[in-house]
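Undergrad: take this sequence and fold it.
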Amino acid sequence: MTVLDELMGCMLGQHDKFRNREWAIYYLSKKFTAREMNYSLLERTCCALVEDEDRDKWIVWFDGTSNALGHGVGAVLVTLDNQCIPFTTSLGFDCTNNMAEYEACALGIQAAIDFKVKLLKVYGDSALVIHQLRGEWETRDHKLIPYLAYIKKLTEFFDDISFHHNPREENQMADALATLAFMFQLTLHGDLQ
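TA: Presented below is the predicted three-dimensional model:
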C-alpha cells in the first residue's frame, strides 16, 4: 500500500509457487478529494484501508466508442473470484462518443443486475460520464440527460454502487470490446460478416 498527499494505491498479490513469480489479483487506486488531502497521513492511511474493504464488490469496466467507422460499446463484469465476463454490442444509430460511453455504462450495470449483484464498483475512462453520475458535474447536453436518468434508476437495484474514473490505459479490455463491436456486422439472418 502506498499513501501520498494526493492519492493512494494498494495491490493484493499472490505468489505462484509453480512459476516462482508474483502476480496482481486486485489493484485499487484513489485520488483524494480536496477535503481528503487536508487529512493527516494517518487519516489518509485509514481511508486507504477502508477502500481496501471493497473486495466484496463486483466490478464493471466500461467503454464506448463512436467514430466514422461505427459505434460500439463494451463492458467487462468482474466477479468476486476475479472471473471476467465480457459484453459487447454495436449501436445501430448515430451517436456522440459521450452517448456511446453512457450506453456502455448502462450495458455493464444491466449485466450486473442480471447477475443479481448488490455491491458494485463501476469504472470508466470518460471523466464527463463518471463525474456526471457522481453528481459532481452538471449535465447540460439534452442528449445525455435521459441516459443519466436511466442509469440513476438502475442504481436502485444495488445496496451500494460507486462510480470511478480510471485512465484509458487501465481500461484496455473494455476499450477493445467497444472497438470490436462495430467491426462485425450481422446480416438479417444473424450471420456474422
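Undergrad: rest of the way, CA atoms for contacts and neighbours
TA: OK.
Undergrad: just checking, what's the longest helix in the chain?
TA: Using DSSP state H to define each element, the chain has its longest helix at helix 97-114.
Undergrad: buried set for that helix?
TA: Across helix 97-114, burial judged by 16 or more other Cα atoms under 10 Å covers 97-113.
Undergrad: can you give me the strands in the chain?
TA: 2-3, 7-16, 21-31, 58-67, 70-78, 84-90, 119-124, 160-165 (DSSP state E).
Undergrad: can you add distance to Leu154 and mean neighbour count and give these back as a markdown table?
TA: Output for the strands of the chain, formatted as a markdown table (distance: least, Cα to Cα, whole Å; neighbours: other Cα atoms under 10 Å):
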| stretch | distance to Leu154 | mean neighbour count |
| --- | --- | --- |
| strand 2-3 | 33 | 15 |
| strand 7-16 | 29 | 14 |
| strand 21-31 | 24 | 13 |
| strand 58-67 | 14 | 27 |
| strand 70-78 | 16 | 27 |
| strand 84-90 | 18 | 19 |
| strand 119-124 | 12 | 23 |
| strand 160-165 | 10 | 17 |
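Undergrad: and for comparison, fold this next one:
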Amino acid sequence: MNGVVEAANKNIKKIVGKMIETYKDWHEKLPFTLYAYRTSIRTFTGATSFSLVYGLKAVLPVEVEIPSLRVLSELKLNKVEWIQSRYEQLNLIEEKRLKAIHHGQMYQK
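TA: Model (predicted):
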C-alpha cells in the first residue's frame, strides 16, 4: 500500500499518545482514538474514511446529547421517509468514492 498503513498507524499512535494519561490506560482510549481518526478529513482523498464507507457524515456523540439540526431533521422523518432518504444517500456513495479516488490522483500529481 506504499506506506499507507504505516502512516495511518503512526497517526493513530500520535493521537493515542496525546489522549493517554499513563501508559497503562491506552487500551481504554483506543475506541475514541479510532473514532477521531475515522471522522477526520484526509488530505489525500478530501473526505473522511467514515463517509467513504457509510456514505454519510458521522454523528458525533455531542450531537445526540445536544441535538443538532441534522439529528432533529432525521428524528422528524417517519420510517418510510427515512428509508427513502437513506436509500438516496447510499446511491450517492459510489459518486463520493470516485470523487475521492480522483482527488487522490490529483494529490499524487
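Undergrad: TM value for the aligned chains?
TA: Put the two chains on top of each other and the TM-score (TM-score structural alignment, normalised by the length of structure 2) is 0.30; 52 aligned residues with a Cα RMSD of 3.7 Å.
Undergrad: what's stretch 98-111 of structure 1 in contact with?
TA: With contacts defined as Cα atoms under 8 Å, 6 or more residues apart in numbering, stretch 98-111 of structure 1 is touched by 60-66, 71-77, 87, 122, 124, 126, 128-129, 143-144, 147-148, 151, 154.
Undergrad: again, 6 Å this time
TA: Stretch 98-111 of structure 1 is contacted from outside by Val60, Phe62, Asp63, Gly64, Thr65, Val73, Gly74, Ala75, using Cα atoms under 6 Å, 6 or more residues apart in numbering.
Undergrad: one step back: using JSON lines, lay out the strands of structure 1 together with distance to Ala174 of structure 1.
TA: Putting the strands of structure 1 into JSON lines (distance: least, Cα to Cα, whole Å) gives the following:
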{"stretch": "strand 2-3", "distance to Ala174 of structure 1": "27"}
{"stretch": "strand 7-16", "distance to Ala174 of structure 1": "21"}
{"stretch": "strand 21-31", "distance to Ala174 of structure 1": "17"}
{"stretch": "strand 58-67", "distance to Ala174 of structure 1": "5"}
{"stretch": "strand 70-78", "distance to Ala174 of structure 1": "5"}
{"stretch": "strand 84-90", "distance to Ala174 of structure 1": "8"}
{"stretch": "strand 119-124", "distance to Ala174 of structure 1": "9"}
{"stretch": "strand 160-165", "distance to Ala174 of structure 1": "14"}
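Undergrad: so for Leu41 of structure 1, which of the ones you listed sits nearest?
TA: strand 2-3 (7.6 Å; Cα to Cα).
Undergrad: now do the helices in structure 2.
TA: 4-19, 26-38, 49-54, 61-65, 69-75, 79-108.
Undergrad: for the ones you listed, which one ends up most surrounded?
TA: Among these, judged by mean count of other Cα atoms under 10 Å, the one packed with the most neighbours on average is helix 49-54 (a mean of 17).
Undergrad: starting at the chain centroid, how far to that helix?
TA: 6 Å (Cα atoms, centre = their mean, to the nearest Å).
Undergrad: between the strands of structure 1, which one is closest to Ala176 of structure 1.
TA: Of all the strands of structure 1, strand 70-78 sits nearest to Ala176 of structure 1, with 7.6 Å by Cα to Cα.
Undergrad: run the angle between the closest one and strand 119-124 for me.
TA: 150 degrees (axes from the mean of the first three to the mean of the last three Cα atoms, to 10 degrees).
Undergrad: and strand 70-78 of structure 1, what other elements does it pack with?
TA: Packing contacts for strand 70-78 of structure 1, counted by 3 or more Cα pairs under 6 Å, 6 or more residues apart in numbering; DSSP states H and E, involve strand 58-67, strand 84-90, helix 97-114, helix 172-181.
Undergrad: out of the ones you listed, which is closest to His165 of structure 1?
TA: Comparing these by Cα to Cα, strand 58-67 comes nearest, at 10.0 Å.
Undergrad: what helices or strands is that closest one leaning on?
TA: strand 70-78, helix 97-114, strand 119-124, helix 172-181.
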